[in-house]
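*Asks:* okay, predicted coordinates and the sequence, questions at the end:
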Amino acid sequence: MTTMREVADRAGVSIATVSFVLNDTKPVTPATRERIETAMAELGFRRNAMARALASRRSHLLALAYPALEHKLGSTGMEFVTGAAAAAREMEYHLVLWPVSNDATELGELVADGLADGVLLMEVLLDDPRIEVLQRAGLPFSLIGRTADPDALDYVDIDFDQTMTIALDHLQELGHQRIALLQEGPLQRLLQSYGPKRRTRQAFRRMTRHRGLDVVVLDCPPTVGGGRQAVTRLVAEHPDLTAIMVQNEHAAAGVVSGLQSVGVAVPRDMSVLSFLTSPDMAMMSDPELTMLRAPGTALGDLGVRRLIDLVEAKPRPTEPAAPQLIPCELVAGETTAAAPSR
């Protein structure tokens, strides 16, 4: 095993200087740092994570708190996770997934153990009890998502208003005037205040009213079977519908197959547009879904970088950093087309 002495000899510096670079305890000139890092690479030197943690008084572990029992971690969620993990690795941190509930009980226990330097929250509720736990603990945290009143928090999120504008523009350009919004139903009381669902629904109602569109809103379970059942009901009760927006990627394939099973051809008779989706989920449908792709990789990256700034106490203003909102991207598939005449 290569030692610090061998690295120091190869780089032509003292052991203390190598230690400064490894533990970020004192500034080192860029040229010296480059020589030491080159020597470490050439000799195959591996940093001792435990020693580094003891020296810096940080574990270099970041916790991604994801309530897996309340929200399935599908392909779209994994894009957020992989974006966050890549950013953490680039900045020499390790990201661990904490599948803890939104009710904050487990999170409080984990925070008390002092395992992580900071926490990144996902699947944020409008009134999220995890926020108070982290604030009381004094542990740095940032959010992918936002509460009802997020002004005092560091967060990044989807731009739901801009995303809805993109969706409605696409459908109206195809001639659709009678549109349904199908969303994941609350599996328990906590999810009734789930931020993405509420913000999407509010934007949908506000913008369709402004545009003079005739709309329907319906919840369904986040399963293929739930999508089939919901769409059967929609077709029976609202035969004049020509387009369905699905904010529930686990139900989207069921929506398409359910329509076809009752004799409604997609997209000839009905267009389907899937919200907050990943390419993997879109391709599970036949025909392939037209989607609004979630900016998961970008938001995961941004969320981790903000968190590390807080962990390392980098100079910052008294106010939180300006939030960054990113809209979903429209990706053409095979499930939207010109509205049929009724």
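*Replies:* Great, that's in hand.
*Asks:* CA only for contacts and neighbour counts going forward, please
*Replies:* Will do.
*Asks:* and the end-to-end length of stretch 259-272?
*Replies:* Using C-alpha to C-alpha, to the nearest Å, one end of stretch 259-272 lies 10 Å from the other.
*Asks:* now do the helices in the stretch 51-200 of the chain.
*Replies:* Taking DSSP state H, counting those that start in this stretch as the criterion, the stretch 51-200 of the chain contains helices spanning 75-90, 105-112, 129-137, 160-173, 195-211.
*Asks:* who touches the first one?
*Replies:* So that's helix 75-90. Outside helix 75-90, the residues within contact range by C-alpha atoms under 8 Å, 6 or more residues apart in numbering are 62, 64, 94-95, 276-278, 280-281, 294-305.
*Asks:* the helix or strand harbouring Ala251: what's the following helix or strand?
*Replies:* Using DSSP states H and E, Ala251 sits in helix 249-261. Using DSSP H and E, the helix or strand that follows helix 249-261 in sequence is strand 271-277.
*Asks:* want to compare, so here's the second one:
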Amino acid sequence: ESAIMLLVVMAGFLLLDKIPYIEKVFPGPVQRLVDRKAIWQDPWNNEVFGGDQIANGLWAMSSGGVSGQGIGEGFAKTIPEAHTDMILPSMGEEFGWAGIICVFIAFLLYLHRSILIGRLLLGVNVGQYLFNNKKWVTQPALVADRSGARMFSYNPRIAILMNRLGAGNLLDRKGRILATGSPEAYLKQQDSLIAAGLNPTELQSLSHKRLDRYYPFYESMFFWVGDMNSGAFMGSTNGYFAEYEHMAELRGFPAPETKFQVKASRFRENRFLPRVETEMTVAKRDFSALSGLLLAGINSKKVEEFKKQNRDVQMTVDAALQTDLQNALQTLDTLKNSRISVVV
């Protein structure tokens, strides 16, 4: 493929300006091509502004001769584009014919090694990722964060899809809504929520807010439920945080977690400490259940159909009991200046 591409480029360089009327369609590029060809055909006699570019390179190489002028003794600044297109003449002036031959030998060695490596990789190609894509589209990568701690990185399309799916309702043991994406859902239960100890005015006020998730029992159930609007305490262990714990189930698919013991060879707890080698536990989520939706397309009908299934998650906690306990604690004078919560 590379050889064919090279032939196409060379043919275009030689013949493109010969196509009739093409100079009227693309006058600038075609004229530039004509000028380049004129310099290439005769670097010593042409009518092109800046037509001494090749001549400058030839002057530099002729100054270098066989052994060169020596390191730092050349005048590369006199050669146009000596750091890019004309870097070989600038090296020829300082290292001579011997230096140019060494450059070509280095390229031949590089080509030889590339061919050997290519032969070893004949069985490894992009085809497996394209034709066996159901496996690889959800395959996580084990990398490191800024501190050197190991972590799994996931296909960002998974997060986009989960956001598109939205979450179902989170319910207590008696079916009361603890979290929902629609205020209409908990307003239908307004009577039972008020009977559970909630303020009707606060329920109405909450319904007028523009939020992704609504939490009627926010004050008394935060450590049970969590808060997806802010992501507060996500990943923490000082509560259950069902919105985070059941993030996958609330969207209608399983995502089992597996823990691994891995080695971090460049871990640094903070920027004042040296990097050390340590072992740590990392958790990997299996999102293979989403591979079909990802391959179908995030905006596909398959995703819309998937969203229609029941994705509610019911917990064993009693929201009314939890609210009564929290309200009772607030009436105790001995606890008024304390931060306390009861989880049953």
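*Replies:* Noted; the coordinates are in hand. Keep in mind that this is a model prediction, so the values were computed, not measured.
*Asks:* so after superposing, what's the score?
*Replies:* Here the TM-score for the pair of chains, by TM-score structural alignment, normalised by the length of structure 1, is 0.27; 144 aligned residues with a C-alpha RMSD of 5.9 Å.
*Asks:* re earlier: could you dump the helices of the stretch 51-200 of structure 1 into TSV with mean neighbour count and distance to Asp309 of structure 1 added?
*Replies:* Formatted as TSV, the helices of the stretch 51-200 of structure 1 follow (neighbours: other C-alpha atoms under 10 Å; distance: least, C-alpha to C-alpha, whole Å):
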stretch	mean neighbour count	distance to Asp309 of structure 1
helix 75-90	19	12
helix 105-112	16	19
helix 129-137	15	17
helix 160-173	18	26
helix 195-211	17	25
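*Asks:* between these, which gets nearest to Ser261 of structure 1?
*Replies:* Across these, Ser261 of structure 1 has its closest neighbour in helix 160-173 (23.4 Å, C-alpha to C-alpha).
*Asks:* could I get the full set of strands for structure 2?
*Replies:* 141-144, 150-153, 170-171, 177-179, 257-267, 276-285, 313-314 (DSSP state E).
*Asks:* any chance of TSV for these, columns distance to Phe306 of structure 2 and mean neighbour count?
*Replies:* TSV is the format used below for these (distance: least, C-alpha to C-alpha, whole Å; neighbours: other C-alpha atoms under 10 Å):
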stretch	distance to Phe306 of structure 2	mean neighbour count
strand 141-144	27	13
strand 150-153	25	18
strand 170-171	18	22
strand 177-179	20	27
strand 257-267	22	14
strand 276-285	20	14
strand 313-314	16	19
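*Asks:* next, format those as JSON lines and append distance to Leu58 of structure 2.
*Replies:* Output for those, formatted as JSON lines (distance: least, C-alpha to C-alpha, whole Å):
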{"stretch": "strand 141-144", "distance to Leu58 of structure 2": "50"}
{"stretch": "strand 150-153", "distance to Leu58 of structure 2": "53"}
{"stretch": "strand 170-171", "distance to Leu58 of structure 2": "78"}
{"stretch": "strand 177-179", "distance to Leu58 of structure 2": "77"}
{"stretch": "strand 257-267", "distance to Leu58 of structure 2": "51"}
{"stretch": "strand 276-285", "distance to Leu58 of structure 2": "55"}
{"stretch": "strand 313-314", "distance to Leu58 of structure 2": "78"}
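*Asks:* all helices for the stretch 101-250 of structure 2, in order.
*Replies:* For the stretch 101-250 of structure 2, the helices defined by DSSP H, counting those that start in this stretch occupy 127-131, 133-136, 156-165, 183-187, 190-195, 200-207, 218-225, 242-245.
*Asks:* show me what the fourth one is packed against.
*Replies:* Secondary-structure packing of helix 183-187 of structure 2 (3 or more C-alpha pairs under 8 Å, 6 or more residues apart in numbering; DSSP states H and E): helix 200-207.
*Asks:* can you pull the buried residues of the helix it packs on?
*Replies:* Leu203, Ser207 (16 or more other C-alpha atoms under 10 Å).
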